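1. Build me a model from this:
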Amino acid sequence: MRIAVLIPCYNEELTIGKVIADFRRELPDADIYVYDNNSRDRTADIARAAGAIVRREFRQGKGNVVRSMFRDIDADIYVMIDGDDTYPAEFVHDLIQPVAAGEADMSIGDRHSDGSYSSENKRPFHNFGNQFVKALINRLFRSQLRDIMTGYRVFNRRFAKTMPIQSEGFEIETEMTLHALDKRFRIIEIPIRYRDRPPGSESKLNTVSDGIRVLKTVFWIFKDYKPLAFFGTVALLFFIAGLAVGIPVITEFFASGRIAKMPSAILAVGLMVLATNSLTCGFILDTIVRNHRDNYELLQNEFKD
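-> I've put the predicted structure just below:
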């Protein structure tokens, strides 16, 4: 099998050499690709000297890098890993095994099962954000995943070549997980150890801005993938608001035979119309999404590994 190790990088000169050496030791026959995303340090030079295939991605953002990787690189197995040396290379065999055996389309390096992420990661809001997004996605998609946002993943060719990537930044991991859940790809989680960045290596993540981007991604994908549930919820909110405004008007009408609160009556009717329109949009878009899923399944049937 052709194995490609994909390493998106931005200013990782302190760690990229070790990451490449570790994966070269574990996977001596694999092709190791480093996509430099406009680094201002010696990341590209060090990666090239370590024997990696170095390419440039000028559009800033991890999502843009992964999109180019999936388009440009042909392999049977894709290993995606960060260049910050937070994921031990020795676990790569455990992640590759179920994908290579045809038991999974994507395997995920689960950082949470052994507690290493909570103990090693020194950013408490990141831990909270991970848990919140995980609970939200598991609720929306009725799944039981333990690590939604890990950067240590292995894919087969089918997944890599048929996934439409919309994200530009660090929300790409969330998008991958949501896409796999919605399209019923087989996912297996493999417990791994996580270690924090070595001294001198700085994270590019921003808890607030990246957290907002991830939540926006979950919101839009929920709307696009489950429109009936989304617009049904919106319709329910409008319906409740319409009842709250309209019940006093109806009560007054039955008591006196006339309507004195005309503005409230107009508002209540407007809210009920919005509720009806939202529910109608939900049914129409749900039919479109179902047709899209059918077409995607047909595409999968025609895909040649």
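
2. from here on, contacts and neighbour counts on C-alpha atoms
-> Will do.

3. Off-centre distance for the lengthiest helix in the chain?
-> Within the chain, and with DSSP state H defining each element, the longest helix by residue count is helix 262-302. Distance, stretch centre to chain centre, for helix 262-302: 24 Å (CA atoms, centre = their mean, to the nearest Å).

4. Mind giving me the packing neighbours of it?
-> Using 3 or more CA pairs under 8 Å, 6 or more residues apart in numbering; DSSP states H and E, the elements in contact with helix 262-302 are helix 227-256.

5. relative to helix 227-256, how tilted is the longest helix of the chain?
-> Put simply, helix 262-302 runs at 160 degrees to helix 227-256, going by axes from the mean of the first three to the mean of the last three CA atoms, to 10 degrees.

6. one more, for comparison:
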Amino acid sequence: MKSKKIAVILPAYNEEITIRETILAFYKELPQAEFWIVDNNSSDRTNSIATETLKKNKIKGKVLSESRQGKANAVRKAFFHADADIYVMTDADTTYPAEEVHKLIGALETEELDMVVGDRLSQGIYHKENKRRFHSLGNNLVIAIINLLFGAKLKDAMSGYRVFSRKFIKNYPVLSSGFELEIEMTLHSLDKRFAIREIPISYKDRPAGSVSKLNTISDGYRVVNHILWIFKDYKPMHFFGFLSVLSLLAAVAAGAPAIVDFLRYRYVYHVPLAVLATGLMVVAVLNFSIGLILHTVSKIQRFNFELQLLKFDKS
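-> Coordinates of the predicted model:
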């Protein structure tokens, strides 16, 4: 562990109440680590408090500024600047226990994993501590969809407490901009066959005066929308195949009266339905063809990614 370079990534947006405590807690556990705090366009004293904390306690690290709003934008900037063997990402709101970072890092090293996720949900503490209505429902929906798509058995796909290998970070393009980051990380690791493991951790809600930046309704819509788009990108045959089946069923339902007319009278009286059925059948064929083509493209992309990993220099 002492020979490994560790980077602690702390994206922060208006966290003046908790940023100092978070930095010191992780510094206590990882005094050799380099800290990268990213002020994500905060309007409070987050930046100055973080800078003062690093300087006063002689902590190795830097406070970066990212004006583009969104957690993913902040983390992307930190990943670009930080250079380490092990990367620790956590929220700057004291909700994740710093003392449990050793479990995550230990698993990453001993089991040669690429990503270790702090699982908040298995022990049931998150549901007791979290005060946001319907938030747990949204988590469960996302996890269920991911497990269905990839045949996985994940329990907490949206945890913000993660430890990464250098190989994962240097082969992971951050494409999202907001809090969908954790979903994107999880899906990237599953699709590209990175070694991932979840380890149960404790969790506590934000302290008094610290306000969550999440909105259950709007953010829930964004998560589901993001999942659907990733469904299309990662599993195109499933996505367009499903649309093809829907169009096919609709075509059969619309064309049934026209078929009955022809069988009975050798004449089609429901001409509009016959035209509609023909159009829907064309749409079904097109969706199936698109899905097949994109499935092939996706397979080629995964092949090229595997070649890229073989050329990756771990040093």
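
7. Got a TM-score for the two of them?
-> Overlay of the two chains. TM-score (TM-score structural alignment, normalised by the length of structure 1): 0.98; 305 aligned residues with a CA RMSD of 0.9 Å.

8. re the thing from before, Provide the aligned range in structure 2 for the longest helix of structure 1.
-> Residues 271-311 of structure 2 are matched to helix 262-302 of structure 1 when aligned by TM-score structural alignment.

9. With stretch 62-77 of structure 1 instead?
-> Using TM-score structural alignment, stretch 62-77 of structure 1 lines up with residues 71-86 of structure 2.

10. again, but for stretch 115-132 of structure 1
-> Using TM-score structural alignment, the residues of structure 2 aligned to stretch 115-132 of structure 1 are 124-141.

11. Buried residues, that stretch. List them.
-> 126-127, 135-136, 138-140 (16 or more other CA atoms under 10 Å).

12. Report the contact partners of the nearest residue to C9 of structure 1 once chain neighbours are set aside.
-> Among residues not flanking C9 of structure 1 along the chain, D36 sits closest, at 5.1 Å (CA to CA, 6 or more residues apart in numbering). By CA atoms under 8 Å, 6 or more residues apart in numbering, D36 of structure 1 lies in contact with 8-10, 43-44, 54-57.

13. With neighbour count, distance to I284 of structure 1 and secondary structure as added columns, please give the residues you listed in JSON lines.
-> Listed next are the contacts of D36 of structure 1 as JSON lines, based on neighbours: other CA atoms under 10 Å; distance: CA to CA, whole Å; DSSP: H, G, I helix; E, B strand; the rest coil:
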{"residue": "P8", "neighbour count": "26", "distance to I284 of structure 1": "39", "secondary structure": "strand"}
{"residue": "C9", "neighbour count": "26", "distance to I284 of structure 1": "42", "secondary structure": "strand"}
{"residue": "Y10", "neighbour count": "23", "distance to I284 of structure 1": "43", "secondary structure": "coil"}
{"residue": "T43", "neighbour count": "25", "distance to I284 of structure 1": "49", "secondary structure": "helix"}
{"residue": "A44", "neighbour count": "28", "distance to I284 of structure 1": "49", "secondary structure": "helix"}
{"residue": "V54", "neighbour count": "18", "distance to I284 of structure 1": "46", "secondary structure": "strand"}
{"residue": "R55", "neighbour count": "16", "distance to I284 of structure 1": "44", "secondary structure": "strand"}
{"residue": "R56", "neighbour count": "16", "distance to I284 of structure 1": "42", "secondary structure": "strand"}
{"residue": "E57", "neighbour count": "20", "distance to I284 of structure 1": "39", "secondary structure": "coil"}
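
14. Map the residues you listed onto structure 2 and name those still in contact.
-> Among the contacts of D36 of structure 1, the ones still in contact in structure 2 (both residues aligned by TM-score structural alignment, their matches' CA atoms under 8 Å) are 8-10, 43-44, 54-57.

15. Out of those, which is nearest to R153 of structure 1?
-> Closest to R153 of structure 1 out of those is P8 (12.7 Å), distances taken as CA to CA.

16. Matching that closest one against structure 2, which residue comes up?
-> Match for P8 of structure 1 (TM-score structural alignment): P11.

17. D31 of structure 1 too?
-> In structure 2, D31 of structure 1 lands on E34 (TM-score structural alignment).

18. Next, count neighbours for that match.
-> By other CA atoms under 10 Å, 21 other residues sit near E34 of structure 2.

19. wouldn't it be in contact with V8 here?
-> Yes: using CA atoms under 8 Å, E34 of structure 2 is in contact with V8, at 6.2 Å.

20. for the residue nearest to E182 of structure 2 when sequence neighbours are not counted, helix, strand, or coil?
-> Leaving out its chain neighbours, the residue that sits closest to E182 of structure 2 by CA to CA, 6+ apart is M158, at 5.2 Å. Following DSSP: H, G, I helix; E, B strand; the rest coil, the label given to M158 of structure 2 is coil.

21. My guess is M158 of structure 2 contacts L187. True?
-> No: with contacts counted by CA under 8 Å, M158 of structure 2 stays clear of L187, the gap being 10.8 Å.

22. Comparing the two, which residue is more hemmed in?
-> Taking other CA under 10 Å, M158 of structure 2 and L187 do not tie; M158 has more neighbours (23 against 20).

23. Translate the more buried one into the numbering of structure 1.
-> Per TM-score structural alignment, the equivalent position to M158 of structure 2 in structure 1 is M149.

24. so what's its match up against?
-> 130, 173-174.

25. how about the residues you listed in CSV, adding secondary structure and distance to R157 of structure 1?
-> As requested, the contacts of M149 of structure 1 are exported to CSV (DSSP: H, G, I helix; E, B strand; the rest coil; distance: CA to CA, whole Å):
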residue, secondary structure, distance to R157 of structure 1
N130, helix, 28
E173, helix, 17
T174, helix, 19
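
26. which of those map to contacts in structure 2?
-> Under both residues aligned by TM-score structural alignment, their matches' CA under 8 Å, what the contacts of M149 of structure 1 keep in structure 2 comes to 130, 173-174.

27. Including distance to I212 of structure 1, could the residues you listed go into TSV?
-> Shown next, in TSV, are these (distance: CA to CA, whole Å):
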residue	distance to I212 of structure 1
N130	12
E173	14
T174	12
